[in-house]
Structure formats: C-alpha cells, structure tokens
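>>> Sequence plus the predicted model coming up.
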Amino acid sequence: MAKAAATPATTDPAMRADARRNRERVLTAARTVFSEHGTDASLRDVARRAGVGIGTLYRHFPTREALLEALVGHGFDRLNSTARELLTAASPADALVSWLRDFAAGTTTYHGLPASVMAAVHDEGSRLHASCAAMRAAGARLLARAQEAGSVRPDVTVEELLTLAAAIAWASEQSRGRTDLTDRLLSLTVQGIQG
C-alpha cells in the first residue's frame, strides 16, 4: 500500500479552502510523523508538525483510526481491486500468494500498522473496519478459489491467512535490513497451507 493523498472521495468539496489546506497539512505531517515514530506517535506531534492546533486535527480526524484510514484506506481499496483482477489468473495459488505479498508489504508502510490493521478487522467501531472488512472479503474470494482448485488446504480460513500475513509483516518490521524475510516467511507459510 502506497501512502495516500487526499482524494475527492475523502475531501468534502464544500469544505472551505483553508480547512482543505489544514486537512492536507495534517495528512502530510501524519505521514512524516508516523514514518518516523510509528502509528502510535503522538497526535499532538502531528498537529505541531502540521502547524495547526490539536482541535483542528480532531475536527478533521476525530480518532487515530480515522487518520490512519485517510492515510492507508486507499491501499485497501487497491488490494480489493487487485484481488478482483487476480480472480481470473491462471493459477489460483499464485494469485493468492501474490495478493498476500501485496498485503504484507502494504501493512509495513508505518511501524505498528500490522497491529492496527488486525485490530480494525475485529473492531466494528473503528474507522478502518469497513476498509479492512472489504479487503478481508477480497482475500476470502482468492482463498476460496485456491481451495476449490485443490491448491490450498480446505481447513484454512481467511482470518488465519491474514493473521499469518500480518505476523509476517510485523516480523519483517522487527528485523530491519532483512529485505528477503517477507518473501521467505510467505514461502514457508504457503508450503504449510498447500492442499
């Protein structure tokens, strides 16, 4: 998941120009602060870096999850789109592995993001939940196709698969410098779930 910029869908066209600028400043600052300090970084630091008051930050993003959703939600949308394209791939197993690789890579955009994503999958009150639920459903379709082809064990659930991919992303986060670790762990996981 690449880092998101505000899109017309996420910015109210009726918003005043100064409010739009403040929103963009907060998003830009959040990208920087989260890149430097992870998703648990102080929102006061984000506001300070944006040159706005904390109240302005909270007017645009009432929760940390709302801010994260604005930053990474489009990446989940991209994963959904990729999953739809991969549903017609010749090899259902390769399609699933490709999608899992994208998922794992995307959840390492910011330190701490794998944990935030997994929490949002389970928390229906989170602003990230809807994006995560749609992404989860996309992965479930790819998994079902691979299982129907006999490439993946029938007892594997999408929940287990996403948990494994998020754990791999977390492990990759912890071992800075091991660029091959994500691929190696995903390969081991795929070997373990093959039908």
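Ah, there it is.

>>> rest of the way, CA atoms for contacts and neighbours
OK.

>>> can you count the residues close to S91?
By the criterion of other CA atoms under 10 Å, S91 has 14 neighbours.

>>> correction: D18
Using other CA under 10 Å, D18 has 9 neighbouring residues.

>>> Ok, the one 10 residues further on next?
When counting by other CA under 10 Å, one arrives at 19 neighbours for T28.

>>> List the residues that contact the nearest residue to it once chain neighbours are set aside.
Distances taken as CA to CA, 6 or more residues apart in numbering place A50 nearest to T28, at 7.4 Å, with adjacent residues excluded. A50 sits next to 22, 25-26, 28-29 when contact means CA atoms under 8 Å, 6 or more residues apart in numbering.

>>> same thing but at 10 Å, please
Contact analysis of A50 by CA atoms under 10 Å, 6 or more residues apart in numbering lists 22-30, 32-33, 44, 57.

>>> Use this one as the comparison:
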Amino acid sequence: MRADGRRNREQILAAARHLVGCDGAQASLEAIARRACVGSATLHRHFPSRRALLDAVFHDGVVRLCERAEALDGDPGADLEAWLEELAAYSATTKGVTDALLAGPDGHIDERDTCHGLIGDAAARLVDRAKDAGVLRDGVATDDVLALACSLSTVTADPDAARRLVRLAFGGVRAPHRE
C-alpha cells in the first residue's frame, strides 16, 4: 500500500474509533469519512462494509482477549467463566464490538471478519476444555456461550455489571454438581 493509502486508512480508523466510541456501531459512515478528511469512496475502498470497519476498529482489543484465553491453564470452568467475564466487560465498554463478533440476522459471517474468527477460536478452545472436564451441561455450544456473554454486555456500559451478569448466567450452562 502506498504511503497516502496507509495514511488514509489510519485516518479512517482513528475517526471510526472516536465516533464508534461516542455513537456505537451505528456511527455514520459519512461522518467517519468527513472526520477522516476522506471521501466516501476512499472509506469504502479501504472498508467495503460497516462490519469490515468494525472488525478493524476492534481488532487490537480482540487480539488481547484471545491472548488472554490462550494463557489460561487452570480450572477449565473457572477459566471459561473468567474469560467470558472479560469478553462481556470489553463488549460493554466498546460500543458495537458485539456487532463485529456475532453473526448477522441471516446467520452469515463474512470470512474476512477476523474478530469473529479470533474470538470464536479462543472460545472454542475454552469451551472444549470445559466440556472435557464435565463442567458444561450437555448440548452447550461455543456459540451459546458467546451469545450469552455478548448479549449480557449489551444491557450495560459498566464492565463490572457485565462481569456480574456473566457470573449469574454462567450457572445456567454449568453442569449440575455430581457427588
């Protein structure tokens, strides 16, 4: 990419981070282009869809979440619950990340949506460990726990409240204690 193209991309991302932080995932693409001092065509050349732009805006935070998931190696149930709390807290404080992580209304995820793929892979590893340890109820899928954490994060912008809600809801997916 030429220097002017890299500069335009960085200006668009900076503008998007600011406006998505203020207005959430539905921030106006036209306003983002204006703030970045680029035309609408330039914005769309770099980011062909709103989801592609959201994916780029949230990518660094998602990578940190995934690195955290990789580092967890204690009790599988506690690790999964702690990581889901972190995901919910991050989602609650970054307006719109949930839109970048969950499937659209048609159930389709674009293969270029790296945030969705990264989070899905990290969650799948933790869910598989928890299943192998007998911590999760039968039939609980990775998509279920992701939807749980992301959904709970949409009802609050307070990361502590999001963590508390995940702790409360996690009891519903935990396997019953066996004596």
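On my side now, so go ahead. As the structure is a computational prediction, the values presented were derived from the model and not from experiment.

>>> And the TM-score between these chains?
The TM-score (TM-score structural alignment, normalised by the length of the second structure) is 0.85; 174 aligned residues with a CA RMSD of 2.1 Å.

>>> how about the longest helix anywhere in the first structure: buried residues?
Assignment by DSSP state H gives helix 64-86 as the longest helix of the first structure. By neighbour count on 16 or more other CA atoms under 10 Å, the buried set for helix 64-86 of the first structure is 64-77, 79-80, 82-83, 86.

>>> again with stretch 96-110 of the first structure
96-97, 99-110.

>>> centroid residue for the first structure?
Nearest residue to the geometric centre of the first structure (CA atoms, centre = their mean): T107, 4.7 Å.

>>> how about the nearest residue to that residue, chain neighbours excluded?
In this structure, T107 of the first structure finds its nearest non-sequential neighbour in P114, 5.2 Å apart by CA to CA, 6+ apart.

>>> do R145 of the first structure as well
Computed as CA to CA, 6+ apart, the closest residue to R145 of the first structure that is not its neighbour in sequence is P92, at 6.1 Å.

>>> The aligned partner of that neighbour in the second structure: neighbouring residues, count only.
In the second structure, the residue matched to P92 of the first structure (TM-score structural alignment) is P76. When neighbours are counted by other CA under 10 Å, P76 of the second structure registers 22.

>>> contacting residues around P76 of the second structure?
Per CA under 10 Å, 6+ apart, neighbours of P76 of the second structure: 82, 125-136.

>>> What segments of the second structure are helices?
Taking DSSP H, the helices of the second structure run over residues 3-23, 29-36, 40-46, 50-71, 76-93, 97-101, 114-132, 142-153, 159-170.

>>> how close does the shortest one sit to the first structure?
In other words, helix 97-101 of the second structure. Comparison of helix 97-101 of the second structure with the first structure after fitting gives an average deviation of 2.9 Å (mean CA distance after the TM-score superposition for the first structure).

>>> Next, count neighbours for G134 of the second structure.
For G134 of the second structure, the tally of surrounding residues (other CA under 10 Å) stands at 17.

>>> And it, what's its match in the first structure?
Match for G134 of the second structure (TM-score structural alignment): G150.

>>> mind checking how far its match is from F76 of the first structure?
27 Å (CA to CA, to the nearest Å).

>>> Then A134 of the first structure?
8 Å.

>>> Many thanks, I have nothing further to ask.
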